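>>> the sequence and its predicted three-dimensional model are supplied below.
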Amino acid sequence: MLLEAAGVAFEIVSSAVDEEEIKRSLRGAGADAASAADALALAKARRVSQRYPGALVVGADQILECGGQWFDKPADMDHARAHLVALRGRTHVLATGVCVVRDGERLWHERARPALTMREFSDRFLDHYLALEGTAVLSSVGAYRLEGPGAQLFAAIAGDHFSILGLPLLPLLDFLRQHGVLER
């Protein structure tokens, strides 16, 4: 969505990497969420790069971390509610990594760590929010969409807006300009 809105031509290709296994392994080795997001982005880009020789392949990933706990996308509405209850009144970080790979070699990477503080909200508001958003919250690691009614969940946000949405866009666009993909 972000690349399309910025006017960048691209193709979406599934990497089919086992994200859960990679996260489990990294977590067991003591990696932090930012390092894990970087490793996942790189694993995805390298896997796709094998199928597209010579192509610039962008890989990205994002892990929500709050109080040492990593959150995945909620499996269902009950999990979405539990995520939001766990995040209510607390600050969490969206550890976001992006890289560009060509022929398996990482050419560039960027990391962002925006911090978001949820306000204290009532259970009644939470129920209303979940009813309003429905299953759309299942596509977001934090069970919210900041670009929609999820903005009402927050008291403060620090960091790059594009990174919060999942991609440090401005540094990526700069890399693409430097490599002739986009006009300078």
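All right, it came through fine.

>>> going forward, measure contacts between C-alpha atoms and count neighbours the same way
Will do.

>>> burial of the residue nearest to residue 115 when sequence neighbours are not counted, as a residue count?
On the basis of CA to CA, 6 or more residues apart in numbering, the spatially nearest residue to residue 115 that is not a chain neighbour turns out to be residue 93, at 4.4 Å. Burial measure for residue 93: 24 neighbouring residues, criterion other CA atoms under 10 Å.

>>> OK, contacts around residue 93?
64, 65, 66, 113, 114, 115, 116 (CA atoms under 8 Å, 6 or more residues apart in numbering).

>>> 10 Å - rerun?
By CA atoms under 10 Å, 6 or more residues apart in numbering, the residues touching residue 93 are 33-34, 62-67, 70, 112-117, 157-159, 164.

>>> one more: residue 7?
Residue 7 touches residue 182, counting by CA under 10 Å, 6+ apart.

>>> coming back round to it: can you tell me which of the contacts of residue 93 are buried?
Neighbour-count burial (16 or more other CA atoms under 10 Å) is assigned, among those, to 33-34, 62-66, 70, 112-117, 157, 164.

>>> comparison target below:
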Amino acid sequence: MPLVLASTSRYRRELLQRLALPFECARPEVDETPLSGEAPLDLAVRLAAAKAADVAARHPGAWVIGSDQVADLEGRPLGKPGTVDAACAQLAAMAGRTVRFHTALNLTRNGESFAALDLTEVRFRHLDAAEIARYVAAEQPLDCAGSFKCEGLGISLFEAIDSRDPTALVGLPLIALCGLLRRAGFRVP
């Protein structure tokens, strides 16, 4: 069965490669701007479904994986910082706090759809401005929600990570995805 990842994220692509299933990637054309008053969880669910639907419309007959992750700091969504200054500001705001990461999955084909959610909570340790600046300079996490890469040096910023799936924080919860793929008829492993 054809499988398409509705993403150009190298992080999601690398995670999906772990499952040893043939797939291709396609860029979803979706406006990721939060709706007025939209909660972080609702934003993640809406965007995962929209990404899958957009790419599925261009790949009839293929199963399409849509995924989105939204960092939630006390009910406020945090996006990808894009700049060094924004990354430093995000990390300063999260220092000493717990941030929730909502990761939504949607697997779609010809109007049929399966969905899953993952919640990961990250407890940041207290960070000073010099630590934050050194980290951002070292890893340049400008394309990552929450301004860190937990699979790299970003792990040094935390007191704890509470999650059912260690891949969820990177952006594609493989445990949940395997369940959706099996429901769709894929043989994993």
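Great, that's in hand. Quantities reported herein were computed from a predicted structural model and do not represent experimental measurements.

>>> what TM-score comes out when they're superposed?
The TM-score (TM-score structural alignment, normalised by the length of structure 1) is 0.89; 175 aligned residues with a CA RMSD of 1.4 Å.

>>> taking the buried ones among the contacts of residue 93 of structure 1 one by one, which sit in helices?
Counting by DSSP state H, the part of those found in helices is 33, 34, 164.

>>> just give me the match in structure 1 for residue 135 of structure 2.
The alignment partner of residue 135 of structure 2 in structure 1, by TM-score structural alignment, is residue 129.

>>> ok, residue 63 of structure 2 next?
By TM-score structural alignment, residue 63 of structure 2 lines up with residue 56.

>>> pretty sure its match contacts residue 176?
Yes. Contact status for residue 56 of structure 1 versus residue 176: in contact at 9.2 Å, counting by CA atoms under 10 Å.

>>> got any residues that touch both of these two?
Joint contacts of residue 56 of structure 1 and residue 176 (CA under 10 Å, 6+ apart) are residue 100.

>>> residue 6 of structure 1 is in contact with residue 173, isn't it?
Yes. Between residue 6 of structure 1 and residue 173 a contact is recorded at 8.7 Å, counting by CA under 10 Å.

>>> tell me which of the two has more neighbours.
When residue 6 of structure 1 and residue 173 are compared for neighbours, residue 173 comes out ahead with 18 against 11, by other CA under 10 Å.

>>> quickly find the element holding the more buried one.
Taking DSSP states H and E as the criterion, residue 173 of structure 1 maps to helix 169-178.

>>> which neighbouring elements make contact with that helix?
Contact partners of helix 169-178 of structure 1 among helices and strands, from 3 or more CA pairs under 10 Å, 6 or more residues apart in numbering; DSSP states H and E: helix 2-5, strand 91-102, strand 105-112, helix 161-164.

>>> same thing but at 8 Å, please
Here helix 169-178 of structure 1 touches strand 105-112, helix 161-164, going by 3 or more CA pairs under 8 Å, 6 or more residues apart in numbering; DSSP states H and E.
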